[in-house]
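Novice: pasting the structure only:
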């Protein structure tokens, strides 16, 4: 399985920050960064800049991986951005195998305080938006939808499951 991270809950539209204390020798070697220094990931991808280019990148990853499932994770920041992704799916006829919807609820500890819990849609709203957009485009039955975020109790699991995730 290959997951492209577009954004995560605590900071949609912002890159990742891995604090220096978490950058050990193994992580430094894997990511090609100095050990013990903050590792800043950009907010954008060098392989694509538009939703249509992202669909072609998904297809390329699928082919290069020998057919492994390829999808993406996002927190809904600006709803129109996901609508543009859905339109690109319709335009290219290339679909991700799955979409993971993350909620705005922070959990990383690495997000700046001004972003954590205040940016993006909460998990339930974002999940419902993605589900409804895919239904409206006639794509929902072709793409698995997952949920991630602060799901910590049986009630959280049940209340999220009724909103439509399949994985």
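Specialist: Here it is on my side, so go on. Remember, predicted model here, so these are calculated numbers, not experimental data.
Novice: use CA for all of it now, contacts and neighbours both
Specialist: OK.
Novice: what's the local residue count around residue 64?
Specialist: With neighbours defined by other Cα atoms under 10 Å, the count for residue 64 comes to 10.
Novice: do you know how far it is from residue 58?
Specialist: Distance, residue 64 to residue 58, using Cα to Cα, to the nearest Å: 10 Å.
Novice: ditto for residue 87
Specialist: Separation of residue 87 from residue 58 (Cα to Cα) stands at 15 Å.
Novice: among those two, which residue is more densely surrounded?
Specialist: Set side by side, residue 87 and residue 58 show unequal neighbour counts under other Cα under 10 Å, the larger going to residue 58 at 23 against 17.
Novice: and that one, what element?
Specialist: Element membership of residue 58, judged by DSSP states H and E, is helix 51-64.
Novice: after that helix comes which helix or strand?
Specialist: strand 70-74.
Novice: by contact count, what packs against that next one?
Specialist: Counting contacts by 3 or more Cα pairs under 8 Å, 6 or more residues apart in numbering; DSSP states H and E, strand 70-74 is packed against strand 2-5, helix 51-64, strand 98-102.
Novice: one more to weigh against that first structure:
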């Protein structure tokens, strides 16, 4: 698939803590098993890298990320991002978008892809479209109320030879 070529060098993600990861992964497994197999629950932070990243480039990424303080992320309610995409809404958007912009300014990321401009931070449940979408969303919002967690790091993930994203490195946000 062509999109896989775009992601061959990896991307930066915000991973939720284990207890949130477990909830969202179980929903992804139920409602979008194909995407669930490719990558764990996450909030996309950047567009994909344009090349294999060097040690100096990793150090610059680390320096940028370390200038941003850890923060609380609110996830939920669950809603539609499009007719086929069900998501956990994410707040605060401003800190995520500011960090994204600073990282994109390095020139290490492919900014020619869709959703570079106008990106909305979110955590995907399903990209496949579900029958009775509105009913499913209502049921999920009753079961999973809006909640928060503490974001401590940014994770570089890269696909392996089976195109399953694996953690390469974590970059700590400032305490």
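Specialist: Ah, there it is. A quick note: this is a predicted structure, and the numbers were derived from the prediction, not measured.
Novice: could I get the TM-score for this pair?
Specialist: With the length set by TM-score structural alignment, normalised by the length of the first structure, the two chains reach a TM-score of 0.27; 81 aligned residues with a Cα RMSD of 5.8 Å.
Novice: ok and the helix holding residue 58 of the first structure relative to strand 70-74, angle-wise?
Specialist: Here helix 51-64 of the first structure runs at 140 degrees with respect to strand 70-74, directions being taken by axes from the mean of the first three to the mean of the last three Cα atoms, to 10 degrees.
Novice: list the buried residues of helix 51-64 of the first structure.
Specialist: Within helix 51-64 of the first structure, the residues that count as buried by 16 or more other Cα atoms under 10 Å are 51-52, 54-59, 61-62.
Novice: same list (those) but as TSV, adding distance to residue 123 of the first structure.
Specialist: Formatted as TSV, those follow (distance: Cα to Cα, whole Å):
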residue	distance to residue 123 of the first structure
51	22
52	25
54	23
55	24
56	27
57	26
58	24
59	27
61	27
62	28
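Novice: of the residues you listed, just say which sits nearest to residue 40 of the first structure.
Specialist: Lowest distance from residue 40 of the first structure to the buried residues of helix 51-64 of the first structure (Cα to Cα) belongs to residue 54, with 21.9 Å.
Novice: so how far is residue 146 of the first structure from the closest one?
Specialist: Between residue 54 of the first structure and residue 146 of the first structure the distance, using Cα to Cα, works out to 19 Å.
Novice: got it, and residue 79 of the first structure?
Specialist: Relative to residue 146 of the first structure, and taking Cα to Cα, residue 79 of the first structure is found at 18 Å.
Novice: okay, those two: which has more neighbours?
Specialist: Using other Cα under 10 Å as the criterion, residue 79 of the first structure and residue 146 rank with residue 146 on top: 18 against 15.
Novice: so that one: helix, strand or coil?
Specialist: Applying DSSP: H, G, I helix; E, B strand; the rest coil to residue 146 of the first structure yields a three-state assignment of strand.
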